[in-house]
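Student: let's see this in three dimensions:
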Amino acid sequence: MKFVDEATIRVQAGNGGHGCLSFRREKYVPKGGPDGGDGGDGGSVYLEADTALNTLVDYRFQRSYKAQSGEGGAGRNCSGSKGEDLVLQVPVGTTVVDMDTNEVLGDLTRPGERLKVAQGGFHGLGNTRFKSSVNRAPRQTTNGTPGEVRNLRLELKVLADVGLLGLPNAGKSTFIRSVSAARPKVANYPFTTLVPNLGVVSVQAHQSFVVADIPGLIEGAAEGAGLGIRFLKHLVRTRLLLHLVDVAPYDGSSPVDSVRSIVGELRKFSETLAGRERWLVFNKVDMLPEDQREAVCQAIVDELGWDGPVFRISALSGEGTKPLCQAVMRWIETRAEEEAENPELAEQEAAMRRQMDEEARQQIDAIKAARRAERENDDDFDDDDDDGVEVVYAPE
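Tutor: Model prediction:
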């Protein structure tokens, strides 16, 4: 199934049914009076989080949805039936944004959570409602109100406790295969990972956390190089970032430059996300001689001026992965206990996530706008080439 993490849809709630204009006419009842019933309310549109879904691909094919309208009233004081509500299933972790106002309508982060995105129209009143002592035969009715119409943008961000950062081929997918049951594709070429992958890491009985592996970044990703930074938004919901560093790159590049380039792209995407708790994880240490491992890793730490946690692992062989996972589990549990005891910390965490969401949305929208402008201003096309192929002539 294709992974789609963003979709735009149009939802329309049902219209309210009109009130009825009717009078009672029966044999032997000379003064029947009004008996027009009210209309029915229109159905509303809801979004509901469903754990069985992990992509928004269904909303790429059908983009318009309408709830049922309420029926009109009838004689004999019969009210119209209410329109059925329309419930659309979305993956857990979906953010709903009103495209016309850029207002965030809600965030579906719990299974079964439901959000009303379009209010159904209210019913009209029949002429019975207007009967009074001075108006015995009212001819007034009201029409039902139209249902709410909204253009929505659905943004899916995977729910994970830990996010993996790093260059392509830093070993992120190998790490998630080593510590969980997830089986992302692993190959010896850049950009093997094209979509985010999730893995559940079980440390011991009743202790586990979720780790997210996103496609690798390269320098210039904020300007669209490589796969760009679109998938960085999936790290917004994580609590901890593990920055995997290849200490023995096959191309001889500097691990220090690699770390700095990733941090630079992270800051361009979101300053708040760049300030998130981040640990350095030196991967592929088994590629170094044992007597040089400590010296090489310490040299990288010294050159970076890093004072945070540092771990040395080999994702392929599993060396050092168990102590790392145990440390992550302890950190997550400690953080959860602190937030439970101090509501202010929980509110700060929620505010930080909202800020990261906003910064991520602004950055991605800016990149999209820049790309659209670039395509509109592109004058490199040759009108004489009907097949659209650019012909480059070699100099003689």
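Student: please make it C-alpha for all contacts and neighbour counts, starting now.
Tutor: Fine.
Student: now do the strands in the stretch 201-350 of the chain.
Tutor: With strands called from DSSP state E, counting those that start in this stretch, the stretch 201-350 of the chain shows them at 207-213, 240-246, 278-283, 310-312.
Student: TSV for the ones you listed, including distance to residue 370 and mean neighbour count?
Tutor: Shown next, in TSV, are those (distance: least, Cα to Cα, whole Å; neighbours: other Cα atoms under 10 Å):
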stretch	distance to residue 370	mean neighbour count
strand 207-213	27	20
strand 240-246	29	23
strand 278-283	30	22
strand 310-312	38	19
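Student: structure for this one too, so we can compare:
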Amino acid sequence: MLQGKWFSALFGIVIGIVLGTAGGGQALAQGTIKVAYTDPLSGPFAQVGDANLKQMQYIIDYINAKGGALGKKFELVPFDNKSQPSDALIALKSATDQSMPFIMQCSGSNIAAALIDGVNKHNDRNPDNRIIYLNCGAVATELTNEQCSFWHFRFDLHVGMKAEVMVRALPKDVTKVYLINQDYLFGQSVQREVKTYLTKLRPDIQVVGDELIPLGKIKDFSPYLTKIKASGAQALLTGNWGPDMNLLIKAGVDAGADLRYYTFYAHLAGGPTAIGVGGDNRVLAVMPFGENVAPEIGNKEAEEFAKGFRDKHKFDFSAAGFRTIFEYLQAAVNKAGSVDPTKIALAMEDLQVKDFLGFDTKMRKADHQIITEYFVGTFKKGVKYDAEGTGLGWATSATILAKDVDQPNTCKMKRPSAS
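Tutor: Next up is the predicted model:
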């Protein structure tokens, strides 16, 4: 009898140790709400990933100071994907091994496509350890159309929306344009959508050049500028980002090309420095935020928030959309009353949040595409906040409300059986 009691007690202790060991990682993971972040933190596009990381951490510190979600703080866990889908999938595996509820990625629609597929497969196989993919900037249109996923939420406008904004911003005196884009999923999407909206909205415009360039490989764009100048183009339209954008416009300004530049990403870190004073009143960016938007609309809180980042990091705060992401997460986690990814995903559908500028935004249930305002900024002198110490900054030349950027979708979403 004593032997039986001793054995039972010992067995209980062993089981307790085993369960404690097995649950220890999960218990630790529940101390904070971890968000895996994977983007290029090394290589030619490292400046983009590093700028994103600094802005996200600034935002998370603010959200955590406001109470986080369910009394828990958000924690950002960075992974360098070196601009490679394979490395992003390694980051995904690390995140799921640690039972993180979220993985976030911004740069590279080819990487986004791989993550959507990887997250779908993981969640199908592991219904008790699902993960949500938060897309903060991979914007190929098809990602929320043909490739849409219940587990994927995009917090930036897709290429089709941005292309429409860009084409509508072209002045009537521009009748000849040249297109240069990066030769991968995103750049091909830009090429296609810009042509579509030129045909639809500006049939008077002639495309006098159209090129796709290898991603991150071109160091000298002067031969391209020679062709652009010879074409008679009045405007260069590009979705290029990182060094492919910065070096392209720098080459044009240095060559004295009589061009206007219409871009998606000239406002991001490194862009203003590369453009320099030669770009005065000649470069436009389709953007989710510019530092002069807040003072222009009289929003003191947003202005102070952006200024606080600039004072700390000495470069511009451009990531208003990142703050919107974490405000959505905060609202969805609190609404779900849980850190369970399925419950959070359901809570995020059709959620409406006012962003920090005071504009209405909505996460559309049909395709998990955010619908939000957008701006067209012109790089020029005479603004309140200059960019990167250049003496020039982004003046808002157009504001497009959420209702005016909305476009139909073709998503046929497969929803999880648990929902």
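Student: TM-score for the pair, please.
Tutor: Once superposed, the chains reach a TM-score of 0.24 (TM-score structural alignment, normalised by the length of structure 1), with 164 aligned residues with a Cα RMSD of 7.1 Å.
Student: related to what we said a few turns ago, got JSON lines for the strands of the stretch 201-350 of structure 1, with distance to residue 363 of structure 1 too?
Tutor: Formatted as JSON lines, the strands of the stretch 201-350 of structure 1 follow (distance: least, Cα to Cα, whole Å):
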{"stretch": "strand 207-213", "distance to residue 363 of structure 1": "21"}
{"stretch": "strand 240-246", "distance to residue 363 of structure 1": "20"}
{"stretch": "strand 278-283", "distance to residue 363 of structure 1": "21"}
{"stretch": "strand 310-312", "distance to residue 363 of structure 1": "30"}
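Student: residue 308 of structure 2 looks like it's in a helix, true?
Tutor: Yes - assignment of residue 308 of structure 2 by DSSP: H, G, I helix; E, B strand; the rest coil places it within a helix.
Student: residue 39 of structure 2 touches residue 80, doesn't it?
Tutor: Yes - with contact defined as Cα atoms under 8 Å, residue 39 of structure 2 and residue 80 form a contacting pair (5.7 Å).
Student: next, show the common contact partners of these two.
Tutor: residue 88 (Cα atoms under 8 Å, 6 or more residues apart in numbering).
Student: just want to know which of the two has more residues nearby.
Tutor: Between residue 39 of structure 2 and residue 80, counted using other Cα atoms under 10 Å, residue 39 has the larger neighbour count: 29 against 20.
Student: where's that one relative to residue 179 of structure 2, distance?
Tutor: Going from residue 39 of structure 2 to residue 179 of structure 2 by Cα to Cα, to the nearest Å gives 26 Å.
Student: try residue 105 of structure 2
Tutor: Residue 105 of structure 2 is 27 Å from residue 179 of structure 2, by Cα to Cα.
Student: which parts of the longest helix along structure 1 are buried?
Tutor: Criterion DSSP state H: the longest helix present in structure 1 is helix 343-376. By 16 or more other Cα atoms under 10 Å, the buried positions in helix 343-376 of structure 1 come out as 346, 352, 353, 355, 356, 357, 359, 360, 361, 363, 364, 367.
Student: and the fourth one, how close does it get to residue 240 of structure 1?
Tutor: According to Cα to Cα, residue 355 of structure 1 and residue 240 of structure 1 sit 16 Å apart.
Student: repeat that for residue 199 of structure 1.
Tutor: Residue 199 of structure 1 is 15 Å from residue 240 of structure 1, by Cα to Cα.
Student: likewise residue 326 of structure 1?
Tutor: Counting by Cα to Cα, the gap from residue 326 of structure 1 to residue 240 of structure 1 is 14 Å.
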